[in-house]
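Peer 1: Predicted model, plus sequence, below.
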Amino acid sequence: MTHHIDFELDRDYVELNQLLKLTGLCDSGGQGKMIVASGAVYVDGEQELRKTCKIHAGQRVQLDDIEIHVVAAE
């Protein structure tokens, strides 16, 4: 079963490793970088290996059975 997290983006973009930290999927940006480097993270269905890839509103990030929907802050 897939779990969904809505992440409200209050700036132009968030770096992928920071997104994992901000959503509570890891404890630190460094740990986020290791998770991305392992090949476990997908952005819009494509494997993403760039640790500081810029994630914008409207994109989806998947890690294992968790999908993060990045939405623009009101």
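Peer 2: Alright, I've got the coordinates. Numbering: from 1, shown residues only.

Peer 1: From now on I want contacts and neighbour counts done on CA atoms only, so please keep to that.
Peer 2: Noted.

Peer 1: Which elements pack onto the longest helix anywhere in the chain?
Peer 2: For the chain, the helix with the greatest residue count under DSSP state H is helix 29-37. Applying 3 or more CA pairs under 8 Å, 6 or more residues apart in numbering; DSSP states H and E, one finds that helix 29-37 contacts helix 16-22.

Peer 1: Got another one to weigh against that:
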Amino acid sequence: MSKEILLKTPYITLGQLLKIADVISSGGQAKWFLQENKVLVNEQLDERRGRKLYSGDKVEIPTVGTFVMRAQKAR
């Protein structure tokens, strides 16, 4: 089962996602986490903490779960 992440901006970075999802406690841990753990963005291995994630992108972290980016609907 995947968890939806609502984007309030056009995109977030992979490092920001890790913090939002409570995978890491600070942004400084992103580089280490990505070097030590397998992270798939749209089914491709990615280790870039600055990778931009847009609405519709899917991030899979085998030890944590799956996250799908969704644009927040305008009111």
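Peer 2: Received, thanks. Note that this is a predicted model, so its numbers are computed, not measured.

Peer 1: Tell me how the two chains score on TM-score.
Peer 2: Scored against TM-score structural alignment, normalised by the length of structure 1, the superposed chains reach a TM-score of 0.86; 72 aligned residues with a CA RMSD of 1.4 Å.

Peer 1: residue range for the helix or strand that the longest helix of structure 1 is followed by in structure 2?
Peer 2: The helix or strand immediately downstream of helix 29-37 of structure 1 is strand 41-43, counting by DSSP states H and E. Under TM-score structural alignment, the counterpart of strand 41-43 of structure 1 in structure 2 spans residues 39-41.

Peer 1: what residues does the matching stretch touch?
Peer 2: Outside stretch 39-41 of structure 2, the residues that touch it by CA atoms under 8 Å, 6 or more residues apart in numbering are 45, 46, 47, 57, 58, 59, 60, 61, 62.

Peer 1: I only care about those residues that end up buried; give me the ChimeraX line for that.
Peer 2: Listed next is the ChimeraX selection for buried residues among these, using 16 or more other CA atoms under 10 Å:
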select :46,47,58,59,60,61
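
Peer 1: now, among the contacts of stretch 39-41 of structure 2, which is nearest to residue 17 of structure 2?
Peer 2: Nearest to residue 17 of structure 2 out of the contacts of stretch 39-41 of structure 2 is residue 59 (CA to CA; 9.1 Å).
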